[in-house]
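> Any chance you can model this:
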Amino acid sequence: MPSKEVSAPEVRKFSLSFEEAVEQPHFHKTSFRVRKKVFATMDESARTVVVKLTPVEQSVFSGFNNEAVYPVPGAWGAKGWTMIDLTGVDRDLLLDAIRASYRNTAPKKLAQLYSDKES
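Okay, here's the model as predicted:
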């Protein structure tokens, strides 16, 4: 059980801490991008974050808490896009998922900066 809900400002600060990460609107959500590619979106009103994981990572992260971490419905979810409920997820699990998503999206040289260390 998470100690507290992860706040939108905390998600924003962490997501923007990666090299070349920028924030841009994405329909009614906020997106976090690296070199124009989305690695996460946040819907502040729904208190959710969507990240881009590999199908294997998605299975692992969902295994820790499948009520708060689960595939996005439809084809996007089958490709690894994963919904995370900010009201029910452990902070460290969320941050690890965002970090994995950045690594999956960023160019290789940028992704390698976060392969073995905390951000």
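> going forward, measure contacts between C-alpha atoms and count neighbours the same way
OK.
> And the contacts of the lengthiest helix in the chain?
For the chain, the helix with the greatest residue count under DSSP state H is helix 91-105. Residues outside helix 91-105 that contact it (Cα atoms under 8 Å, 6 or more residues apart in numbering): 2, 4-6, 11, 14-15, 18, 34, 37-40, 51-54, 61, 84, 110-112, 114-115, 119.
> Now, the residues you listed that are in helices?
Short answer: the contacts of helix 91-105 in helices (DSSP H) are 11, 14, 15, 61, 110, 111, 112.
> Ranking by neighbours, what's the top pick from the residues you listed?
residue 15 (24 neighbours; other Cα atoms under 10 Å).
> quick one: the helix or strand harbouring residue 58 to helix 91-105, angle?
In this assignment (DSSP states H and E), residue 58 forms part of helix 55-64. Between the axis of helix 55-64 and that of helix 91-105 there is an angle of 170 degrees, by axes from the mean of the first three to the mean of the last three Cα atoms, to 10 degrees.
> from the chain's centre, how far out does helix 55-64 sit?
Averaging C-alpha positions (Cα atoms, centre = their mean, to the nearest Å) puts helix 55-64 13 Å from its chain's average.
> Let's compare: structure for the following, please.
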Amino acid sequence: MKVSTVRTYALSLHEATEAPHFTYQSFRVRDKIFVTVPPGEETIHIVLPEAQREQALALHPQFIEKLVWGKSATGVRVTLARAEAAVVKALILAGWQNKAPKALRDAHSR
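Got it, this is the predicted structure:
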């Protein structure tokens, strides 16, 4: 999977935008980050709640690892070269849903 595919999908979600975040690129919904892309574009970081993070880690350890930011686990790191596109898209959507306001989530599901 390539970052261009991640970008296309992330930006297809309601009100998603792309902006720099220090040395990373980020995808946001109403200024809340749901995906970051580190320099080199070999991995992406998806911000997820604990239950979804743990499920992704259990089901796809071949390309997903826990993302720790400071002292907290905040999501998952996905190695794009080994990733399954459908899984990555589902996780990006879950990250977006976690950050988007309810009204926006409802509008997206219509």
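> quick one: TM-score?
Aligned and superposed, the two chains score 0.89 in TM-score terms (TM-score structural alignment, normalised by the length of structure 2); 109 aligned residues with a Cα RMSD of 1.7 Å.
> ok so, going back, what range in structure 2 does the helix holding residue 58 of structure 1 sit on?
The alignment of helix 55-64 of structure 1 onto structure 2 (TM-score structural alignment) covers residues 50-59.
> mean deviation (superposed) between the matching stretch and structure 1, please.
Here stretch 50-59 of structure 2, set against structure 1 after superposition, deviates by a mean of 0.9 Å using mean Cα distance after the TM-score superposition for structure 1.
> Please identify the buried residues of that stretch?
Neighbour counts over stretch 50-59 of structure 2 (16 or more other Cα atoms under 10 Å) mark 52, 53, 56, 57 as buried.
> cool, and stretch 85-101 of structure 1?
Going by neighbour count (16+ other Cα under 10 Å), the buried part of stretch 85-101 of structure 1 is 85-86, 88-91, 93-95, 97-101.
> Output the longest strand belonging to structure 2.
If you go by DSSP state E, structure 2 has its longest strand at strand 72-79.
> and the aligned residue in structure 2 for residue 31 of structure 1, which of the three is it?
Per TM-score structural alignment, the equivalent position to residue 31 of structure 1 in structure 2 is residue 26. Assigned by DSSP: H, G, I helix; E, B strand; the rest coil, the conformation of residue 26 of structure 2 is strand.
> ok, the residue nearest the centre of structure 2 - contacts?
Taking Cα atoms, centre = their mean, the centroid of structure 2 lies closest to residue 46, which sits 2.9 Å from it. Residue 46 of structure 2 is in contact with 34, 35, 36, 75, 76, 77, 78, 91, 92, 95, counting by Cα under 8 Å, 6+ apart.
> Disregarding flanking residues, what is the spatial nearest neighbour of it?
Distances taken as Cα to Cα, 6 or more residues apart in numbering place residue 35 nearest to residue 46 of structure 2, at 4.5 Å, with adjacent residues excluded.
> what sits against the one you found?
Residues in contact with residue 35 of structure 2 (Cα under 8 Å, 6+ apart) are 26, 27, 28, 44, 45, 46, 47, 92, 95.
> Could you give the number of residues near the fourth one?
Close neighbours of residue 44 of structure 2, defined as other Cα under 10 Å, add up to 25.
> Next: the third one.
Here the number of neighbours of residue 28 of structure 2 (other Cα under 10 Å) works out to 23.
> Correct me if wrong: it contacts residue 16.
Yes. Under the criterion of Cα atoms under 8 Å, residue 28 of structure 2 makes contact with residue 16 at 5.4 Å.
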